[in-house]
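Asks: only geometry, no sequence info:
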């Protein structure tokens, strides 16, 4: 086995024994249990296990720290393996397959929120049969509800994300042509636009004329747009890491999967936002009372 690792006669990479899959699984389990404990703590309930009440917020954050540390350490090992020349053509291809499958799973994640939104909006009379909070008055948006102006801050954020898609493509193009300065400048602009999007959405949330608990409209709106905003934050961090690596000279025109994965993820975030803007902001506000109008 040691000889197979030292002198491989194939294009595959035999990964050294690693603690990260096990530690990541432990962290995910602790985070899941800790999340339940945290919710019980917030509502003043108990979560007894073996005679101990573990309804507190600390277990969740401990699990989260384990997961974050595992992500950092595991990806650091992956970058180290790339520098050592283990990412052959076949390995790089399979890394791309893995990223494609991950994005596909994210697509299905958002399908669930779009499904919930369209189920409630296309059949508003049926939605209110299941919960008092889902009262709609038989119309969508629910009767008496003011909605956000889609051609104000939402349109502004749409322009921001479209611009960020352009700048990350510029960075990718510069990388392929060995233009390190263009790569760094493109990433700086993309990270800045990502942060600007998050700030605008936070401002929009703080001034929204409806709340999460007010109606099924608010619930579906904040779940869909909120999870998208969370993905924007993750994507911004992803690109920020790529910026630091680009400044260190990690990427080359032939070996830059880390940046390519970040760019794919960012374009995915862009496309999801276009669907959100068209359906939840524009279509759903048709005929509704617009805030401030």
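Replies: Alright, I've got the coordinates. Predicted model only: the values in this text are computed from it and were never measured.
Asks: alpha carbons only for contacts and neighbour counts from here, please
Replies: Will do.
Asks: quick one: the helices in this protein?
Replies: 2-6, 20-42, 58-83, 89-122, 124-127, 153-176, 180-206, 216-247, 257-276 (DSSP state H).
Asks: Can you say which of these is nearest to residue 14?
Replies: helix 2-6 (6.3 Å; Cα to Cα).
Asks: now for the helices of the chain, which one comes closest to residue 48?
Replies: helix 20-42 (9.6 Å).
Asks: For the closest one, buried residues please.
Replies: Within helix 20-42, the residues scored as buried using 16 or more other Cα atoms under 10 Å are 20, 24, 27-32, 34-41.
Asks: what does stretch 96-107 give?
Replies: So, applying 16+ other Cα under 10 Å, buried residues of stretch 96-107: 96, 99, 103.
Asks: The residue positioned nearest the centre of the chain: what's its closest spatial neighbour, skipping adjacent residues?
Replies: With distances taken as Cα atoms, centre = their mean, the chain has residue 231 as the residue nearest its mean C-alpha position (2.1 Å). Excluding the flanking residues, the one nearest residue 231 by Cα to Cα, 6 or more residues apart in numbering is residue 269, at 6.9 Å.
Asks: tally of neighbours for residue 228?
Replies: Residue 228 has 18 neighbours, counted by other Cα atoms under 10 Å.
Asks: Against that first model, consider the following:
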């Protein structure tokens, strides 16, 4: 959290009213509204998304800067530290529920919806349907003619497996950095943090290349039936979390270089580490369920 002494902090620090939540909501509006227009073939939606992302980045820079200044100013007591820990835990729990809903949608489609459409009850409704997963793969008859273009699925090798190795390695390097911070080895902590950030950036680069390969070579698109929509929903949502986690780790690394955090008080570091390990665990489930099963 901070390098300051909590003994001089108020009983429970309450920050002054802030405009940042409202400003952040404006940026998110442009992102979501632009994304909706973009996927519906309105080219200007891309510019709305970019504007919203830049707006959000600027607001977060100001917001996090104020939070760091409060911590380094000795305003945060042990009670605030406990509040931060509970808040981060509940935030990660809410993220778990997001992914549980998405994995649940995939489970329902594979185990219930597709077999139901292939049952005798639906023979008159869809006589040529074959209850296969995924639907509309090359050479299969699993969708009405012209509804979904044939595509090929994304296998686990090589990019998804490489990405798995990258994320697992980043979890190890982050843990090494944490132990170095506890031991008071700041230079070693910074080195391992930069390695972790680099691994996150490489993961994102591989994910972007995988999407280009899927779209260009496999004809796998967001419109490729339930398989395509769940594939991009799960991998894209996870990729967004990797991006956020990488930015969080980058901010923590910069703060370490400025002398923030001590071996005794460093919840800012721990909170980012919790988030990153959560991203690792989600990817393992995604890797086996989406790419192997």
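Replies: Happy to help now that I have it. Owing to the predicted nature of the structure, the values given are computational and were not obtained by experimental measurement.
Asks: still on that earlier bit, alignment lookup: the residue nearest to the centre of structure 1 to structure 2.
Replies: Using TM-score structural alignment as the criterion, residue 231 of structure 1 maps onto residue 241 of structure 2.
Asks: Its match and residue 279 touch, don't they?
Replies: Yes. With contact defined as Cα atoms under 8 Å, residue 241 of structure 2 reaches residue 279; the gap is 6.9 Å.
Asks: that older thread, and residue 145 of structure 1, which of the helices of structure 1 is closest to it?
Replies: Closest approach to residue 145 of structure 1 among those (Cα to Cα): helix 216-247, 8.9 Å.
Asks: May I see the buried residues of stretch 96-107 of structure 1 arranged in CSV, with distance to residue 141 of structure 1 as well?
Replies: Output for those, formatted as CSV (distance: Cα to Cα, whole Å):
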residue, distance to residue 141 of structure 1
96, 41
99, 37
103, 31
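Asks: So what does residue 115 of structure 2 match up with in structure 1?
Replies: Using TM-score structural alignment, residue 115 of structure 2 sits opposite residue 125 in structure 1.
Asks: Hmm, residue 141 and its match touching each other?
Replies: No. If you go by Cα under 8 Å, residue 125 of structure 1 and residue 141 don't touch, sitting 11.5 Å apart.
Asks: who's more crowded, those two?
Replies: Neighbours per residue (other Cα under 10 Å) separate residue 125 of structure 1 from residue 141, with residue 141 holding more: 24 against 17.
Asks: ok, now how distant is the more buried one from residue 5 of structure 1?
Replies: Here residue 141 of structure 1 is placed at a distance of 61 Å from residue 5 of structure 1 (Cα to Cα, to the nearest Å).
Asks: List the contacts of the closest residue to residue 63 of structure 1 other than its chain neighbours.
Replies: Distance criterion Cα to Cα, 6+ apart; nearest residue to residue 63 of structure 1, sequence neighbours excluded, is residue 31 at 4.2 Å. Contacts of residue 31 of structure 1 were listed using Cα atoms under 8 Å, 6 or more residues apart in numbering, and they are 59-64.
Asks: if we go to 7 Å?
Replies: 59-60, 63-64 (Cα atoms under 7 Å, 6 or more residues apart in numbering).
Asks: what about burial for those, which qualify?
Replies: For those, buried by 16+ other Cα under 10 Å: 59-60, 63-64.
Asks: got these as JSON lines, with distance to residue 256 of structure 1 columns?
Replies: Shown next, in JSON lines, are these (distance: Cα to Cα, whole Å):
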{"residue": "59", "distance to residue 256 of structure 1": "37"}
{"residue": "60", "distance to residue 256 of structure 1": "35"}
{"residue": "63", "distance to residue 256 of structure 1": "31"}
{"residue": "64", "distance to residue 256 of structure 1": "29"}
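Asks: buried set for stretch 145-154 of structure 1?
Replies: 145-150, 153-154.
Asks: same deal with stretch 285-293 of structure 2?
Replies: In stretch 285-293 of structure 2, counting by 16+ other Cα under 10 Å, buried: 286-287, 290-291.
Asks: No further questions, thank you.
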